[in-house]
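*Asks:* missing the sequence, but the structure's below:
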């Protein structure tokens, strides 16, 4: 075992107060989840999570979250490439705006989307004249989820692109590969783990979105009422159902985060053989 790895596993190298605070922080996160599990009405768990409204909300959440994740990949990959591989005036400001949804309250994001794509919004009035109504539709759910989830993919991918550098891409270009060939055979394979991890985190964020969805899309059963909205509504009328559905979201979130962390992070070691082969094929 490497010395650094053995040190990382040995709590004796740290002050005791650091370990104590780490344990307190872990309990702060873990205890609410345990309390939620203890509160579940286990004898009636299946009926609670298989009601018509719960199934409709779950299926809608999965469908819209997957669509929002695809939209994040479609838009986020080019954005990360531009931020990591180009330099232009105002780049820091652009990066700050791209990452703004990370710190912006979701309800504020929903209001911003509403005043952009709503019937009386900046673009919504023109779209309404064409017969396109986005607000309070399933499309609005996808857009709200993508709005809050997109920074996760951009942040992950841009960091990976900066970590791996440009040396492999430079070699490919020197050997005569075109820009598209370099991107497809060298750049994207290098950052694939970060792309997958970012997409998984974006899916998790989209699945748990509440504020922007409620503000921009409303809560119409079967159309815009996602699982977080269903949990909120059931909390007032059927607390047992709300707890059971909350546990479903917790399980899904744990599974998604587990998948994200199993993906090898970029920067921990640049895979040399694959890009080298790609460069060879490019030449």
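*Replies:* Nice, thanks for sending it over. The shown structure was predicted, so the numbers you read here are calculated from the model rather than taken from an experiment.
*Asks:* drop to CA atoms for contacts and neighbour counts, all remaining ones
*Replies:* Will do.
*Asks:* Can you tell me how far residue 60 is from residue 114?
*Replies:* 21 Å (Cα to Cα, to the nearest Å).
*Asks:* Residue 20 now?
*Replies:* 46 Å.
*Asks:* what about residue 60 and residue 114, which has more around it?
*Replies:* Taking neighbours as other Cα atoms under 10 Å, residue 60 and residue 114 compare with residue 114 leading, 25 against 22.
*Asks:* Contacts only, for that one.
*Replies:* 121, 135, 215, 216 (Cα atoms under 8 Å, 6 or more residues apart in numbering).
*Asks:* Kindly reformat those as TSV containing neighbour count, distance to residue 68 and secondary structure.
*Replies:* Output for these, formatted as TSV (neighbours: other Cα atoms under 10 Å; distance: Cα to Cα, whole Å; DSSP: H, G, I helix; E, B strand; the rest coil):
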residue	neighbour count	distance to residue 68	secondary structure
121	17	22	coil
135	23	16	coil
215	23	17	helix
216	28	15	helix
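*Asks:* Need the max-distance pair from the residues you listed.
*Replies:* 121 and 215 (14.0 Å; Cα to Cα).
*Asks:* list the helices and strands the host helix or strand of residue 75 packs on?
*Replies:* Secondary structure from DSSP states H and E places residue 75 in helix 52-85. Packing contacts for helix 52-85, counted by 3 or more Cα pairs under 8 Å, 6 or more residues apart in numbering; DSSP states H and E, involve helix 138-164, helix 192-207, helix 227-237.
*Asks:* Redo those helices as a markdown table? Include distance to residue 27 and mean neighbour count.
*Replies:* Below are the helices and strands packed on helix 52-85 laid out as a markdown table (distance: least, Cα to Cα, whole Å; neighbours: other Cα atoms under 10 Å):
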| stretch | distance to residue 27 | mean neighbour count |
| --- | --- | --- |
| helix 138-164 | 26 | 25 |
| helix 192-207 | 22 | 24 |
| helix 227-237 | 24 | 18 |
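*Asks:* Put this next to the previous one:
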């Protein structure tokens, strides 16, 4: 790989994979919880919660990155508390990049999971409840396994979105080589350098292949799951 890419490009690729993976996996439990809440519960303010979840899709990514910087920077209300109480710093760190990517990909994840849960036959859940299963057991043994394709699709979409995120990450964590410079910010940096076209094409191709691979893998897993269900 070092024969095809510069050391800086290899670092950017590895960091992007780490950031995207952490962003997708860390946000998955929250995506499942919010997806289930929106799919199965009625409560005051549900429309507002739904709108807030989807807000990152319609706001400019730079705005979301600036909000994160103001709130979670070392001088922000939440960031200062995290730093003083636990020594946690998110701004200008790769963990902050993962957080920004998770925020931007969260709406796509929630939507996929919500639609999958809505498609689960509620009569199966009611039958399990009638047999004496507690609500949490119904969720873990009936709802979650049947909605599994939506979880896979949501995680894959969040991963792909995180891999290509630029505006929110560069605003919140900048593009520090070896620390926060992901594929997108590395490509942007090469655009400012004369003769950087070759590097741009290499990184763009890598980004395309990884994102396409993640989506194809999720589709294969979903089809395999459905095939196993039909065989039963």
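*Replies:* Here it is on my side, so go on. What you see is a predicted model; the values in this text were computed from it and never measured.
*Asks:* just to revisit the earlier point, corresponding residues in the second structure for the helix holding residue 75 of the first structure?
*Replies:* Under TM-score structural alignment, the match for helix 52-85 of the first structure in the second structure covers residues 7-40.
*Asks:* tell me which residues in that stretch are buried?
*Replies:* 9-13, 15-25, 27-28, 31-32, 34-39 (16 or more other Cα atoms under 10 Å).
*Asks:* circling back to that earlier point, and the angle from the helix holding residue 75 of the first structure to helix 192-207?
*Replies:* 140 degrees (axes from the mean of the first three to the mean of the last three Cα atoms, to 10 degrees).
*Asks:* Could you list the buried residues of whichever helix or strand comes after helix 52-85 of the first structure?
*Replies:* The helix or strand immediately downstream of helix 52-85 of the first structure is helix 91-98, counting by DSSP H and E. Buried residues in helix 91-98 of the first structure, counting neighbours by 16+ other Cα under 10 Å, are found at 95, 98.
*Asks:* now stretch 202-215 of the second structure
*Replies:* 203, 207, 210, 211, 214, 215.
*Asks:* Which residues outside that stretch are in contact with it?
*Replies:* Residues contacting stretch 202-215 of the second structure (Cα under 8 Å, 6+ apart): 5, 9, 13, 153, 156, 157, 159, 160, 163, 164, 183, 187.
*Asks:* and the fifth one, what is it in contact with?
*Replies:* Residue 156 of the second structure makes contact with 24, 214, 215, 218 under the criterion Cα under 8 Å, 6+ apart.
*Asks:* surely the last one meets residue 154?
*Replies:* Meaning residue 218 of the second structure. No. Between residue 218 of the second structure and residue 154 there is no contact under Cα atoms under 8 Å: 9.1 Å.
*Asks:* Redo the helices and strands packed on helix 52-85 of the first structure as TSV? Include distance to residue 177 of the first structure.
*Replies:* What follows is those, written out as TSV (distance: least, Cα to Cα, whole Å):
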stretch	distance to residue 177 of the first structure
helix 138-164	19
helix 192-207	20
helix 227-237	47
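*Asks:* So for residue 281 of the first structure, which of these sits nearest?
*Replies:* helix 192-207 (18.6 Å).
*Asks:* Compare that closest one with the second structure and give me the mean distance after superposition.
*Replies:* Averaged over the aligned pairs, helix 192-207 of the first structure sits 0.6 Å from the second structure after superposition, using mean Cα distance after the TM-score superposition for the first structure.
*Asks:* Which residue range of the second structure does that helix align onto?
*Replies:* Against the second structure, helix 192-207 of the first structure falls on residues 148-163 (TM-score structural alignment).
*Asks:* can you give me how far stretch 82-100 of the second structure is from the chain middle?
*Replies:* 17 Å (Cα atoms, centre = their mean, to the nearest Å).
*Asks:* Between the two ends of that stretch, how far is it?
*Replies:* First-to-last distance for stretch 82-100 of the second structure - Cα to Cα - comes to 17 Å.
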